[in-house]
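**Q** no FASTA, just this:
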């Protein structure tokens, strides 16, 4: 009789061990399936970028214009009318900007070689300490060329010019812009149709309320962020353009638009703007001391915008840590080029806000959040606990 409890305990132990092994296998299989799904999603985004890129841009444009449509709806203007007006206005702004920028941009592209030569001449005085090293490098290169066999010839591949490559993609760009604006029009004019479809997919009333609350919160926060950041970047571009015009910088409209677009790339965009403005200022002005005023003015504007304006207007709740931003910019620029880099931070904010509303994805949102945000949240939680205890 004493052997029966021992045997029963052994059986229970074996069953528990088997249960633990099965749970571990299930967890491993789930992780493998998630990894395979992520790889397949990246594969699809890369090879089907001609489809996904305009669709995602249309959704981002819709989220940007949604607060305006909601504001006009409260004033009695139907969604169809306000959406049509906003999309037509967006098309006009893009068309006018493209027309005004086409000439200066084409001139800059055609004069790339002369710009490089002028920059080299202006920086000649800074190269004097390095001339000896350059001479040694040139001598080594000549020795390498003379040591080659006489029968070996160098082959240089001619590359197509930038303008010809751009001209070959005009049709694709036009198609993408058409998809973006038409899809945005339908999404804005649809009103609450998608919210109603989402609610209908749940059975219980509590699930419907929770789904509606999550969808509205995510849509409100993201649309507010995108619209606010777009307005801030447009204001920054206008200030930089006017300041460079006052300094006598050629093509100030180009640099103002470039500053507004590149400011969607935190850290990287401001650095690129400063470098580009520095290059053009060095070849445009007579003295180097006066030429440095232009990049210094851009740097001052970027500091004021990044340290004071955006944190005050947008708030620190939606701030993303710098590591996540740089990784996202590198990933999306590899995936979709320059357009993907511009979309990296808005998409990162979308992911963070979405993760913050689900307990299972809270660790992802916590990883994406900036350190200041996490500290603020912890301080608020500590204050609430202290008030509750009191």
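**A** Here it is on my side, so go on. Here the structure is a predicted model, which means the values were calculated and not measured. Numbering: from 1, shown residues only.
**Q** C-alpha from now on. contacts and neighbour counts both.
**A** Will do.
**Q** How far away from the center of its chain is the helix or strand hosting residue 23?
**A** For residue 23, the element it lies in under DSSP states H and E is helix 3-47. Remark: helix 3-47 is offset 37 Å from the chain centroid, using Cα atoms, centre = their mean, to the nearest Å.
**Q** After that helix, which helix or strand is next?
**A** With elements assigned by DSSP H and E, the helix or strand that comes after helix 3-47 is helix 49-74.
**Q** quick one: buried residues of that next one?
**A** For helix 49-74, a neighbour-count test (16 or more other Cα atoms under 10 Å) marks 49, 53-55, 57-70, 72-73 as buried.
**Q** again, but for stretch 287-299
**A** Residues of stretch 287-299 classed as buried by neighbour count (16+ other Cα under 10 Å): 291, 292, 294, 295, 297, 298, 299.
**Q** which ones are touching the second one?
**A** Just to be clear, that refers to residue 292. For residue 292, the contacting residues are 278, 281, 282, by Cα atoms under 8 Å, 6 or more residues apart in numbering.
**Q** ok, now the third one?
**A** Contacts for residue 294 were tallied using Cα under 8 Å, 6+ apart; they are 244, 247, 249, 277, 278, 281.
**Q** Structure two is appended below for comparative analysis:
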């Protein structure tokens, strides 16, 4: 439940793992629990709707209570004052809307006549509606004649028995109601809403008064083994929901006031009523604005003999809804409420089926609560996956899936989005190379079929061609642009990228070559036998951890050194997260090879690029200077590891 103070900003993302005490342990139990919950929600809606309304209203009022508590107001007084103010505001709005509705009811017959006259004008002789209605009438008459088979002789010659007779008047009189019956007729429609409102008010008061006790009980259900993590999750969820509901209520109220003022300026009767309906309908996803615009549009037909007022009303709602949904709400809530569009539609359908119109109004808030719950409880994570707006797959998983499907266009779109924010080397390190690592793991275990592998390689090759012309984003403010490499390194083949023997090492070598070429290096990708006449100035051995064996990596490095003696070498043994990941078998094997000759070991493509730039910038020729080694683990003799 809402806490008395906002939680401190977390310094890092807390690990998941809240083990709920009452959470089912298997998928079948979770399905049975979901069906049971749906049945309870459906058959117990008379009891649960007031409870849900009170909980959501408590979320809205919790920030007001916190504000009064900061002013040294006692808790009981702060709760009572807040609830009294809320009731006064709701009753005042209800009374004002009732007066507006009564005025509308008095003028409704005249509005109906005006709308009928305007629509009848469209049915003038020769008009479109007249021609359509005539065609429909003719078709219906023809169908009736064909079905009836024409008139019969009896129909053509009516007899005396068919003569109409005068109806006998009948008058029914009811006795005058007694005072008790009159009181019952008046009280019965009011008792239900009054009882529900009273229950909601009482529940809101008790929820705000005993929120600590309720929070402790929820902590017991959510997981009491790790109190610190559970408390952080509960406080974060309650604080975020309180702010969200309060902000949404405030923005919808402001939207309603703006619509009321604009409709008053346009000349629509009862603008306060339609402003209230517009603000209320904004809680209904997608179709709420259309419902709110329908009533003022009908009145525009009645109060204006022309069509200008109708156009003004439609334009007002179109511009206002667009500004709220695309400008103001993203500024307040972020890009969205945390729900995917499909989840919003499904939630509206589900809650309307369960609880009717009140469920339609509460669909978005209730679904937001479910998403927050799934974000903090492991067993309920499927709720966030199904309903939340976070991507269901990580970027590298999305890359791998699109590449397996042979969808090169989707890969290019993902690359374009990423390259707007980060350089090419960082994109390849964060997305493309991890995806190749996933593909390589499947290929090593025999789970990647040949046709899938061919589709993946073809898609990645097309991607490399597509991003050839993409430019890196400009460097941040205050950071100098990279210096160009010396002209001697522009010669084709100045850097030789040697792929390993892994299934996707060649693709990785092409990516490394593309990054180096963009930086200004002359690159040659291929085996040692393809080296042109001039020897290269730098060798870059490209390997993905888990592909080539350690013996193969050592053999390739020794072979390159025999063919190209004296040429410095960089070994890129790419691993996830670069230098932050413990070294694998390839990295340890190459580190051991560095005992005989200098060798730079890079854990990421960005590190390999930095080492190549450093080698090109040395004044003493192509002698590679080793940077400071990492403190853990200590590097072997003659090997320097690039800094992270």
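**A** Ah, there it is. Since this is a predicted model, take the numbers as computed values, not measurements.
**Q** TM value for the aligned chains?
**A** TM-score of the superposed chains, computed with TM-score structural alignment, normalised by the length of structure 1, equals 0.77; 346 aligned residues with a Cα RMSD of 3.6 Å.
**Q** before we move on, the earlier item: so which of the buried residues of stretch 287-299 of structure 1 are in helices?
**A** Within these, residues falling in helices by DSSP state H are 291, 294, 295, 297, 298, 299.
**Q** Work out for me the element the nearest residue to residue 280 of structure 2 once chain neighbours are set aside sits within.
**A** Excluding the flanking residues, the one nearest residue 280 of structure 2 by Cα to Cα, 6 or more residues apart in numbering is residue 252, at 7.1 Å. Taking DSSP H and E as the definition, residue 252 of structure 2 sits inside helix 227-266.
**Q** how close does that helix sit to structure 1?
**A** Helix 227-266 of structure 2 differs from its equivalent in structure 1 by a mean of 0.8 Å after superposition (mean Cα distance after the TM-score superposition for structure 1).
**Q** Now do that helix against helix 45-70, angle only.
**A** Orientation check (axes from the mean of the first three to the mean of the last three Cα atoms, to 10 degrees): helix 227-266 of structure 2 against helix 45-70 gives 100 degrees.
**Q** ok so, going back, nearest to residue 304 of structure 1 among the contacts of residue 294 of structure 1?
**A** For these, the minimum distance to residue 304 of structure 1 (Cα to Cα) is 16.6 Å, reached by residue 244.
**Q** That closest one pairs with which position in structure 2?
**A** Aligned by TM-score structural alignment, residue 244 of structure 1 pairs with residue 263 of structure 2.
**Q** List the residues that contact that match.
**A** Residues near residue 263 of structure 2 by Cα under 8 Å, 6+ apart: 271, 313.
**Q** how near is it to residue 325 of structure 2?
**A** 20 Å (Cα to Cα, to the nearest Å).
**Q** what's the neighbour count on the closest residue to residue 408 of structure 2 other than its chain neighbours?
**A** Nearest residue to residue 408 of structure 2, sequence neighbours excluded (Cα to Cα, 6+ apart): residue 459, at 4.9 Å. Using other Cα atoms under 10 Å, residue 459 of structure 2 has 23 neighbouring residues.
**Q** Confirm residue 459 of structure 2 sits in a helix?
**A** Yes: counting by DSSP: H, G, I helix; E, B strand; the rest coil, residue 459 of structure 2 falls inside a helix.
**Q** Quick one: residues contacting residue 82 of structure 2.
**A** 61, 64, 65.
**Q** Please pull up the equivalent of the second one in structure 1.
**A** The alignment partner of residue 64 of structure 2 in structure 1, by TM-score structural alignment, is residue 68.
**Q** Please tell me how far residue 303 of structure 2 sits from residue 112 of structure 2.
**A** Distance of residue 303 of structure 2 to residue 112 of structure 2, computed by Cα to Cα: 11 Å.
**Q** just residue 589 of structure 2 next, same as before
**A** Distance of residue 589 of structure 2 to residue 112 of structure 2, given as Cα to Cα: 88 Å.
**Q** between the two, which one's more packed in?
**A** Ranked by neighbour count (other Cα under 10 Å), residue 589 of structure 2 and residue 112 place residue 589 first, with 17 against 14.
**Q** Using the three-state scheme, assign that one.
**A** What three-state DSSP gives for residue 589 of structure 2 is helix.
**Q** What residue in structure 1 is paired with it?
**A** Using TM-score structural alignment, residue 589 of structure 2 has no partner in structure 1.
**Q** hang on, the earlier thing: pipe the contacts of residue 82 of structure 2 into JSON lines and attach distance to residue 220 of structure 2 per row.
**A** Conversion of the contacts of residue 82 of structure 2 to JSON lines gives the following (distance: Cα to Cα, whole Å):
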{"residue": "61", "distance to residue 220 of structure 2": "25"}
{"residue": "64", "distance to residue 220 of structure 2": "27"}
{"residue": "65", "distance to residue 220 of structure 2": "25"}
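**Q** and in structure 1, which of those remain?
**A** Contacts conserved in structure 1 for these, using both residues aligned by TM-score structural alignment, their matches' Cα atoms under 8 Å: residue 61.
**Q** circling back: can you find the partner of the residue nearest to residue 408 of structure 2 in structure 1?
**A** Using TM-score structural alignment as the criterion, residue 459 of structure 2 maps onto no position in structure 1.
**Q** which residues of structure 2 fall in strands?
**A** Here structure 2 has its strands, by DSSP state E, at 495-499, 523-525, 538-544, 569-574, 599-602, 639-641.
**Q** so stretch 190-204 of structure 2 matches what in structure 1?
**A** Taking TM-score structural alignment as the measure, structure 1 aligns residues 170-184 with stretch 190-204 of structure 2.
**Q** swap in stretch 38-51 of structure 2?
**A** Under TM-score structural alignment, stretch 38-51 of structure 2 corresponds to residues 42-55 of structure 1.
**Q** What lies in contact with that stretch?
**A** Residues outside stretch 42-55 of structure 1 that contact it (Cα under 8 Å, 6+ apart) are 176, 177, 179, 180, 183, 335, 336, 340.
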